[in-house]
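**Q** quick one, fold the following:
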Amino acid sequence: MNRVEGLPGAANLALVGGVVHLEPETAVFNAMLKGWETQQQARFLDWESTIKPRLWLVRRFAAFTNQYPWQWQPVEVEAFIDHLRASRPTFAVSTGRSYQNILRLFCEYITDARYSWPATCVERFGQAPVQILHEWNTVTHTGEYEGSPGRRPLTYDEVQALFDAADGRVEEIRGRRRKGALAALRDAMLLKTVYAFGLRRGETCGLDLADLRRNPRQPDFGRFGALFVRFGKSSKGGAPKRRTVLTVPEMGWVVDVLDQYLEEVRAALSPGKHPALWVTERRSRISGRRVDEAFETARSAAGLPEELELHGLRHSYVTHLVEFGYPERFVQDQVGHEYASTTALYTGVSDEFRNRLLLRTQQQRHPSLWEHQT
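**A** Okay, here's the model as predicted:
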């Protein structure tokens, strides 16, 4: 395939012409990385979440091999993955596959003749880069879910214990007459909101006051009848997805939580005209790290397993909506999943619910067998 001179990421654009480098190998390698960065930016991939980690991994792999990309062979990547597995007993299969996919993508870029890197490397170093990752030396995807078994929905009792611990921390700080009670109360209310609407971390941080919506079908909930989520998880190269999450009656208690937060807590934090719903003591938007810390603090105080994560509240939301009897499509739309199979992976209904479902199905299919028992 012929090269395209003006293609974003092409060698002729990434390498400065007419310059004699003291270390030509390093200069070409850095230009490759810069070119790959440009190519990904042209596809509107996110810098922080996608491009930056990819560049970091390629540099890490290059440091491990002590070679340049046009010198890499399959044996290097096999040794790299083996080293990671040996040095990190908890190295997950999904992480290994992710690393392999990133390195494969980089090799696809530098071996694509349209970007001129093969010709450039042959001209300068007498050797062209090759693809080092193939079907025979990469992880095979054999299951729908390969995450940690510890990542699961919280049970009803665990959710309640988490909330009780978060509330208890507020009282403890007040009782000791120390600073931080207001922030602790905000954290407790934030965790309850994450669960009540099945939110992701980033979605929670991105909420503004303007995202509080009324639902004409649920007038009793007032301005808390729905949340307009503007920073949903995006597809690769796409903008953040938007959705409206309706307040379901079973989670109606969150209305009082949010009302108290706005009238008492947020007002006391004095954010001025800041648009964010969740603000800090310094009048700024709350960060994802702070949200994680709020969950971890409450989890520790409640004595819950360390394997449980903030995202587990979202799993709990999905599971509990299913147990409440909401249709699968409704649940899928509430959490913003493109595919029903993704929602299914989030669901971990209890044995009690499955037994009730089994009993109801039997009664519907064989009513005569149950008439004498009623």
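
**Q** C-alpha from now on. contacts and neighbour counts both.
**A** OK.

**Q** residues touching the closest residue to L45 other than its chain neighbours, list them.
**A** Computed as CA to CA, 6 or more residues apart in numbering, the closest residue to L45 that is not its neighbour in sequence is G237, at 4.4 Å. Contact analysis of G237 by CA atoms under 8 Å, 6 or more residues apart in numbering lists 43-46.

**Q** again, only this time at 6 Å
**A** G237 makes contacts with 43-45, as judged by CA atoms under 6 Å, 6 or more residues apart in numbering.

**Q** these in strands, which ones?
**A** Per DSSP state E, strands hold no members of these.

**Q** just the buried ones out of the residues you listed, please.
**A** Neighbour counting over the contacts of G237 (16 or more other CA atoms under 10 Å) leaves L45 as the buried ones.

**Q** let's have the contacts of G237 in a markdown table, adding distance to L277.
**A** Shown next, in a markdown table, are the contacts of G237 (distance: CA to CA, whole Å):
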| residue | distance to L277 |
| --- | --- |
| R43 | 32 |
| F44 | 28 |
| L45 | 27 |
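
**Q** tally of neighbours for E158?
**A** 17 (other CA atoms under 10 Å).

**Q** check which helix or strand covers it.
**A** In this structure, E158 sits in helix 156-175 according to DSSP states H and E.

**Q** helix or strand right after that helix?
**A** Counting by DSSP H and E, the element after helix 156-175 in chain order, helix or strand, is helix 181-197.

**Q** what about that next one, distance to the chain center?
**A** 20 Å (CA atoms, centre = their mean, to the nearest Å).

**Q** identify the residues contacting it?
**A** The contact list for helix 181-197 (CA under 6 Å, 6+ apart) reads 166, 170, 173-174, 251, 294, 313-314, 317.

**Q** please type out the PyMOL selection for whichever of these turn out to be buried.
**A** Buried subset of the contacts of helix 181-197, written as a PyMOL selection, criterion 16+ other CA under 10 Å:
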select buried, resi 166+170+294+313+314+317
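
**Q** can you tell me which of the contacts of helix 181-197 is nearest W70?
**A** Nearest to W70 among the contacts of helix 181-197: R314, at 44.6 Å, using CA to CA.

**Q** show me the contact partners of the helix or strand harbouring the closest one.
**A** Using DSSP H and E, R314 sits within helix 311-324. With CA under 6 Å, 6+ apart as the contact definition, helix 311-324 has outside contacts at 152-154, 195, 198-199, 346-349.

**Q** next, the structure of the following sequence, for comparison with the previous one:
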Amino acid sequence: MSRDVPAPGSAGLHLVADLPLLRPEEQVFTAMLDGWRNQQLARNLAFSTIEGREKAVKAFTRHADAFPWAWSAHMLDEWLADLRALRHLKRSTLRGYAEAVRSLCAYLIDPAYGWAAECHSRFGTHPIQITHEWNTALHLQEAECDPAKRAFTRAELLAFFDHADEQVHQVRGGGRKGWLPAFRDAVLFKTAYAFGLRRNETRMLDVVDFSRNPHAPAFGDFGVCQVRHGKAKKGAPPRRRGVLTVGPRAGVGGMDWIVEVLQQWTEEVRPAFTHADSPAMWPSERGPRIGFTQMNTRFATYRDALGLDGGLDFHSFRRSYVTHLIEDGWDARFVQEQVGHEHASTTALYTCVSSDFRIRTLLKALEQTTRAALGPNQQKRNT
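**A** Take a look at the predicted model:
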């Protein structure tokens, strides 16, 4: 970067020198947030990340009743303690809020952006870094999800899908409206499980994202699911991957049942939606694409109606996909590629094998050990 060119988000881009401000504190704070946003955009961070950080910073500002040039570490301590003690927020959420404040402070104290000098000239003080190792939570382990979160058992999953199908029949049989959305959501849930998809990956699917697999022509137009909105690394675009439809092997059932489900959906039911001309695989009743609220509400309604515990969420479909493939003997590397994990250790965290599987594995290992031990003696007796 040239020394003569101001950095993206510098104070000079937003405040005109020697111009009196009507509400200096509020206007300077707004200019700071605008500059910070430009800096993060220059780093290619996702819009959702930037917006979430800005909301966190504004919430801290309201709690502290002070602007960044008057913030202190004590104010941050009180805010985070309040969020944990009274609102019972999760550790990962608190760390995200603290990271938002840390990021803004780092931006404001950087000489390249000129905010320290600007604040000192206007308010007689300047921002400081208020987040440190001694007052913020550290990321100490790879997985910090709620311990209650888990995969479906096979019986729970079957009951969930049966209940979803039954709701379609009940609504349609009663002559009531709403069977189309109920049918859509039932297929959506099954698709999330059959391809091991995250919630946003499922929501953002388009009709054209399904295609043929030349090595498995029996699956027709649904041999491959192209995921174009995979979870991105910080500052990177969404990751893409192709997920193969898994067929049965060695007497173990696969996920090929999803082909018939998707065929019925795309050929018979989806065209009945008002927004069927939308490219989205899951059109809404009022818009071109289903929203997260609709997905979450329907899932929670079905889960609670069956009396399943709250540890099951939409992501449990993905956990179940990994778990069931591993239990059925699929290669761990293949499963890792299917779900798009960079590291095998991440896939291992998703694997919640059942006690029956562990017992079968143990008995198989014992049988092999016994056979190996008796093998030489058996050979001697036979000779």
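
**Q** corresponding residue for A302 of structure 1 in structure 2?
**A** Alignment note (TM-score structural alignment): A302 of structure 1 maps to L306 of structure 2.

**Q** pull the number of nearby residues for S316 of structure 1.
**A** When neighbours are counted by other CA under 10 Å, S316 of structure 1 registers 25.

**Q** specify the local secondary structure of R241 of structure 2.
**A** R241 of structure 2 falls in the strand class when you classify it by DSSP: H, G, I helix; E, B strand; the rest coil.

**Q** quick one: contacts for the residue lying closest to it once chain neighbours are set aside?
**A** Leaving aside its sequence neighbours, R241 of structure 2 sits nearest to V227 (CA to CA, 6+ apart; 5.3 Å). Neighbouring residues of V227 of structure 2 by CA under 6 Å, 6+ apart: 240-242.

**Q** from G143 of structure 1, how far out is S94 of structure 1?
**A** 11 Å (CA to CA, to the nearest Å).

**Q** and the two? Which one has more around it.
**A** Taking neighbours as other CA under 10 Å, S94 of structure 1 and G143 compare with S94 leading, 15 against 6.

**Q** aligned to that one, what sits in structure 2?
**A** Matched across to structure 2, S94 of structure 1 falls on S92, judged by TM-score structural alignment.

**Q** likewise V265 of structure 1?
**A** Matched to structure 2 by TM-score structural alignment, V265 of structure 1 sits across from V269.

**Q** which SS state does that match fall under?
**A** Recorded secondary structure, V269 of structure 2: helix (three-state DSSP).

**Q** what's the neighbour count on the closest residue to it other than its chain neighbours?
**A** Excluding its sequence neighbours, the residue lying closest to V269 of structure 2 (CA to CA, 6+ apart) is L180, at 7.2 Å. L180 of structure 2 sits with 18 neighbouring residues when counted by other CA under 10 Å.

**Q** and the strands in structure 2?
**A** Under DSSP E, structure 2 gives strands at 210-211, 224-230, 239-244.

**Q** the longest one vs structure 1, average offset?
**A** Spelled out, that is strand 224-230 of structure 2. Once fitted to structure 1, strand 224-230 of structure 2 is off its aligned match by 0.9 Å on average (mean CA distance after the TM-score superposition for structure 1).

**Q** whereabouts in structure 1 does that strand align?
**A** Aligning strand 224-230 of structure 2 against structure 1 (TM-score structural alignment) gives residues 226-232.

**Q** what's the answer for the shortest one, then?
**A** Under the alignment (TM-score structural alignment), strand 210-211 of structure 2 falls on residues 212-213 in structure 1.

**Q** can you tell me what L277 of structure 1 aligns to in structure 2?
**A** Aligned counterpart of L277 of structure 1 in structure 2: M281 (TM-score structural alignment).

**Q** do I have it right that that match meets D206?
**A** Yes: here M281 of structure 2 reaches D206: they are 4.5 Å apart, a contact under CA atoms under 6 Å.

**Q** okay, these two: which has more neighbours?
**A** Regarding M281 of structure 2 and D206, a neighbour count based on other CA under 10 Å identifies M281 as having more, with 25 against 19.

**Q** who touches the more buried one in this structure?
**A** By CA under 6 Å, 6+ apart, the neighbours of M281 of structure 2 are 205-207.

**Q** now with 8 Å, please.
**A** Going by CA under 8 Å, 6+ apart, M281 of structure 2 touches 204-207, 289.

**Q** next one: N215 of structure 1
**A** Shown in contact with N215 of structure 1 (CA under 8 Å, 6+ apart): 221-226, 246.

**Q** which of those residues are buried? Put it as a PyMOL command.
**A** Remark: buried members of these, expressed as a PyMOL selection using 16+ other CA under 10 Å:
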select buried, resi 221+223+224+225+226+246
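
**Q** re the thing from before, mind listing what's buried along the match of strand 224-230 of structure 2?
**A** Applying 16+ other CA under 10 Å to stretch 226-232 of structure 1 flags 226-232 as buried.

**Q** which one of those residues is nearest to T138 of structure 1?
**A** Of all the buried residues of stretch 226-232 of structure 1, G232 has the smallest distance to T138 of structure 1: 31.0 Å, by CA to CA.

**Q** list the contacts of the closest one.
**A** Applying CA under 8 Å, 6+ apart, one finds that G232 of structure 1 lies in contact with 200, 202-203, 240-243, 336.

**Q** can you do 10 Å?
**A** Going by CA atoms under 10 Å, 6 or more residues apart in numbering, G232 of structure 1 touches 199-204, 206, 239-243, 335-337.

**Q** what subset of those residues is buried?
**A** With neighbours counted by 16+ other CA under 10 Å, these contain buried members at 199-204, 206, 335-336.

**Q** wait, which of the residues you listed is closest to G9 of structure 1?
**A** Taking the buried ones among the contacts of G232 of structure 1 together and measuring to G9 of structure 1 by CA to CA, the closest member is G202, at 30.4 Å.

**Q** and the aligned residue in structure 2 for the closest one, how close does it get to W179 of structure 2?
**A** Here G202 of structure 1 is matched to N200 in structure 2, going by TM-score structural alignment. Per CA to CA, N200 of structure 2 is found 23 Å from W179 of structure 2.
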